[in-house]
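Student: Predicted model and sequence below, questions to follow.
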Amino acid sequence: MKPRIAIDMDEVMADIEPKFQKIYEREFGEKITRDDYWGQKIYETRDETRYIRDFLHDKGFFRDLEVMPDSQEVIRELMEDHEIFITTAAMEFRSSFEDKYDWLQEHFPFLHWKNFVFCGDKSIIRADYMIDDHVRNLESFQGTGLLFTASHNIHEDRFTRVDNWQQVREYFKTQKAK
């Protein structure tokens, strides 16, 4: 039996930051860069930016997110020696389900729909590894958690960190060599 990897979607496979940067610029008439909100989420920068988070509830928000560089190639490679499951907390944002499903079908057509897990609480996930940007999901995970770097988790040091998909590739090459 192949080892299982549970992979989060938002901020791991799908780059949400450029979309939020565009919304911020449209709403406030000024550009914002990653350096401006490094260490927090973009909508946590000022009290008046908090409502930007509400856009996550809009139908279509998740449909046109950019693909994280190298994620497609590395996930395809990982499939050779691992079972891959995309585990996304779609229930928090009701309208995201269809968008996320369609996004996965478009950008990761080599993944079977049976390997998509749309859930609310990721503590139910049983796998050997989980790649996620949210510490709360890794804290309750029973396997090995890999923290995918995002602006909001840079101060976290309890989990093995991967900054990008090239580092994910290297991590699993090292595991295979053991």
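Tutor: Great, that's in hand. All values derive from a computational prediction rather than experimental measurement.
Student: make it CA atoms for all contacts and neighbour counts henceforth
Tutor: Will do.
Student: Okay, the residue of the chain most remote from its centre and Lys22: tell me how far apart.
Tutor: The C-alpha centroid of the chain is most remote from Gly29, which lies 27.7 Å away (CA atoms, centre = their mean). According to CA to CA, to the nearest Å, Gly29 and Lys22 sit 10 Å apart.
Student: same thing with Phe62?
Tutor: Remark: distance between Phe62 and Lys22 (CA to CA) = 14 Å.
Student: Ok, Met13 next?
Tutor: Where Lys22 is concerned, Met13 sits at a distance of 19 Å (CA to CA).
Student: between these two, which one's more packed in?
Tutor: Comparing Met13 with Lys22 by other CA atoms under 10 Å, the one with more neighbours is Met13, at 27 against 15.
Student: right, and the more buried one touches Val67 too?
Tutor: Yes. Between Met13 and Val67 there is a contact under CA atoms under 8 Å: 6.0 Å.
Student: what about stretch 99-117, start to end distance?
Tutor: Start-to-end, stretch 99-117 (CA to CA) is 14 Å.
Student: what does it contact?
Tutor: 59-64, 67, 72, 76, 84-88, 90 (CA atoms under 8 Å, 6 or more residues apart in numbering).
Student: and the comparison structure, right after this:
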Amino acid sequence: MKKRSIAIDMDGVLADTESQYLHYYEQEYGKRLTKDIFHNVPEAEALPNGSIFKYLYTPGFFRTIPVMAGAVEAVRRLQTRYEVYIVSAAMEFPLSLFEKKEWLAEHFPFIHWHNIIFCGDKSIIDTDFMIDDYCKNLDFCKGKPILFSAGHNAGITHHLRANNWQEILDILDVVPTN
């Protein structure tokens, strides 16, 4: 029997980009901010001085993003029942393609390279489920969309929402491993 398929976004879903932005901002300006600044604010506007775009073009930004809590174990568990694809719009920022590939190799070495899709437009993805933090990707999802909670999407109500990786597992009914 063929497994159902899942497309999983990287930034904001597997990779904790909000924490990375805050870390870079604190390093540059010496001011510690909290994730509250992202609440109901477009991600690019959350930090002052155009910092977000500056960081997205900084060498090492994508390579050193922290892993989202619970993501590694959850993806391992999902693989027992689903064909899992990592899908990332890695074309917009020149350094992201190579750095994201290296990041995945370090943190998710069990994901075969055949199951990694770097693209510019996720509307071409045809999986049974798509987990993403942006509606621009989920609104055109061919399967069932699952919105992964992030500050910038706090006000979105038209997709099924998961606040963390345990909720993803609950939604997808993955049997716990021993």
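Tutor: Nice, thanks for sending it over. The model shown is predicted, which means the values in this text are computed figures rather than measured ones.
Student: Can you give me the TM-score here?
Tutor: The TM-score (TM-score structural alignment, normalised by the length of the first structure) is 0.91; 174 aligned residues with a CA RMSD of 1.7 Å.
Student: Among the contacts of stretch 99-117 of the first structure, which lie within helices?
Tutor: Counting by DSSP state H, these place Gln72, Arg76 in helices.
Student: Mind telling me the two of the contacts of stretch 99-117 of the first structure farthest from one another?
Tutor: Lys59 and Arg76 (28.8 Å; CA to CA).
Student: dump the residue contacts of the nearest residue to Cys141 of the second structure once chain neighbours are set aside.
Tutor: Distances taken as CA to CA, 6 or more residues apart in numbering place Ser123 nearest to Cys141 of the second structure, at 6.3 Å, with adjacent residues excluded. Shown in contact with Ser123 of the second structure (CA under 8 Å, 6+ apart): Asn137, Phe140, Cys141, Lys142.
Student: what's the answer for Val135 of the first structure, then?
Tutor: Leu147, Asn153, Glu156.
Student: from memory the second one sits against Asp133, does it?
Tutor: Put plainly, it is Asn153 of the first structure. Yes. Counting by CA under 8 Å, Asn153 of the first structure does reach Asp133; the two are 7.0 Å apart.
Student: These two: which has the busier surroundings?
Tutor: In terms of neighbours (other CA under 10 Å), Asp133 is the more surrounded of Asn153 of the first structure and Asp133; the figures are 26 against 18.
Student: just the strands in the first structure please.
Tutor: Applying DSSP state E to the first structure gives strands spanning 4-7, 14-15, 66-67, 83-88, 116-118, 129-132, 144-148, 160-162.
Student: and of these, who's closest to Thr49 of the first structure?
Tutor: When the strands of the first structure are compared by CA to CA, strand 14-15 sits nearest Thr49 of the first structure, at 19.6 Å.
Student: By how much does the closest one deviate from the second structure on average?
Tutor: Superposed on the second structure, strand 14-15 of the first structure shows a mean distance of 0.6 Å to its aligned residues (mean CA distance after the TM-score superposition for the first structure).
Student: any idea how far the residue nearest to Cys141 of the second structure lies from Ser88 of the second structure?
Tutor: 12 Å.
Student: before we move on, what about Arg77 of the second structure?
Tutor: Taken as CA to CA, the span from Arg77 of the second structure to Ser88 of the second structure is 20 Å.
Student: So between those two, which is more surrounded?
Tutor: Ranked by neighbour count (other CA under 10 Å), Arg77 of the second structure and Ser88 place Ser88 first, with 22 against 16.
Student: need the contact list for the nearest residue to that one once chain neighbours are set aside.
Tutor: Among residues not flanking Ser88 of the second structure along the chain, Phe118 sits closest, at 5.0 Å (CA to CA, 6+ apart). Contacts for Phe118 of the second structure (CA under 8 Å, 6+ apart) come out as Val87, Ser88, Ala89, Ala90, Met91, Leu97.
Student: again, but for Gly12 of the second structure
Tutor: Contacts of Gly12 of the second structure (CA under 8 Å, 6+ apart): Glu18, Met68, Asp132, Asp133, Phe148, Ala150.
Student: Which of these sits closest to Ala7 of the second structure?
Tutor: Among the contacts of Gly12 of the second structure, and counting by CA to CA, the member closest to Ala7 of the second structure is Asp132, at 8.4 Å.
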